[in-house]
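Q: predicted structure and sequence below. I'll ask about it afterward.
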Amino acid sequence: MKRLVKAGAALAGLAVVVLAVVIAVAVATAPGPDPAVLVEGESRTSSSGQYTSEFFSEDSDGQHLVYPVIKDAAGAVVWSDDERYLQSAHPVGVVWQEDADVLWLLSSDIGNSRVVQVDGEWTKDWDQATPPPDIARIDEGR
């Protein structure tokens, strides 16, 4: 009888170890957010290196809202989004296009848009063509 109890305890211990390993592997290999997508408190640099994007934030009616901005190399804000996003409910993915200074705003709530320079001014464009492959890949993975 002692031998059966010891064998059962050993098997239970082994099962716990195996379960812990399976959970650790699942967590380590789970897809996370794309590192190109802007995270609050960080900045991302455009492909030319001349611009950065970051989130500014404001609190309104007890909610923490964010909005993306573009800064030039001197740190001056050259564009600020007029939309405010509640990231906990309707997050916006903010990502620079790999091969051009084009900032994409990916939102399942209000739709995707891009921010481009037109005649030296940054403009938000809602009627853009199909996103390039790097942006489409990120949008599909969100």
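A: On my side now, so go ahead. Residues are numbered from 1 along each chain as shown.
Q: use CA for all of it now, contacts and neighbours both
A: OK.
Q: three-state assignment of V18?
A: Three-state call for V18 (DSSP: H, G, I helix; E, B strand; the rest coil): helix.
Q: now it: how far from H64?
A: Note on V18: its distance to H64, by CA to CA, to the nearest Å, is 41 Å.
Q: and what of W122?
A: The value you get for W122 to H64, if CA to CA is used, is 26 Å.
Q: what's the spacing between S48 and S80?
A: Distance from S48 to S80, by CA to CA: 19 Å.
Q: put this next to the previous one:
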Amino acid sequence: MTRRGLLGTLTAAGAALLAACTGRGGDERLATEEREVGSPSGEFSAIVVADGDVLRPTIYDAAGAAVWTDDLQHVDRYFPGVIWESEQDVLWVLSTDHGNGSVRRAEDDSWERTMGSESMPAEIAEIARP
């Protein structure tokens, strides 16, 4: 095997191992630093924003204004899963460091987080499994 082939194989193996360890892999529904994901209504989007050495899941409205930014400090080592429910504008932040929580609009149109997994739909629970 050539050196380039070995490097490619090791890189692919490392990516597969990382995906297996996080339990979240490369699910296209997950927001990352590079991938912004729209809400079911299309009115909002979520992305993970680097703030120095801290990661902050953030929700933006259609005009590009941040309407919610996570106040918990996430780090690369415990990269959070950030995913919308498929039917409602409810964002889940899946964190092995801080615990899971959902973020949804309140009656006054602000966004509120609820910690815990009690109301987690099965579609999100599948991704939250380690």
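A: That came in fine, so what should we check first? As the structure is a computational prediction, the values presented were derived from the model and not from experiment.
Q: before we move on, back to that, which one of S48 and S80 of structure 1 is surrounded by more residues?
A: Counted by other CA atoms under 10 Å, S48 of structure 1 and S80 do not tie: S80 has more neighbours, with 18 against 11.
Q: does that one really touch S57, like I thought?
A: No: with contact defined as CA atoms under 8 Å, S80 of structure 1 does not count as touching S57 (11.4 Å).
Q: what do the two both touch?
A: Y67 (CA atoms under 8 Å, 6 or more residues apart in numbering).
Q: now the strands for structure 1?
A: Using DSSP state E, the strands found in structure 1 span residues 43-45, 51-60, 63-72, 77-80, 93-96, 103-106, 113-118, 121-125.
Q: and the angle for the third one with strand 113-118?
A: Using axes from the mean of the first three to the mean of the last three CA atoms, to 10 degrees, the interaxial angle of strand 63-72 of structure 1 with respect to strand 113-118 works out to 30 degrees.
Q: now do the buried residues in strand 63-72 of structure 1.
A: 65-71 (16 or more other CA atoms under 10 Å).
Q: next: the fourth one.
A: Buried residues in strand 77-80 of structure 1, counted by 16+ other CA under 10 Å: 79-80.
Q: so which residue is dead centre in structure 2?
A: V82 (1.7 Å; CA atoms, centre = their mean).
Q: still on that earlier bit, so which of the strands of structure 1 comes closest to A26 of structure 1?
A: strand 93-96 (24.8 Å; CA to CA).
Q: what about E43 of structure 2, distance to G64 of structure 2?
A: From E43 of structure 2 to G64 of structure 2 the distance is 10 Å (CA to CA).
Q: then I124 of structure 2?
A: 26 Å.
Q: higher neighbour count, the two?
A: I124 (19 against 10).
Q: the more buried one -> structure 1?
A: Counting by TM-score structural alignment, I124 of structure 2 lines up with I135 in structure 1.
Q: the residue nearest to the centre of structure 2 matches what in structure 1?
A: V82 of structure 2 maps onto V94 in structure 1, by TM-score structural alignment.
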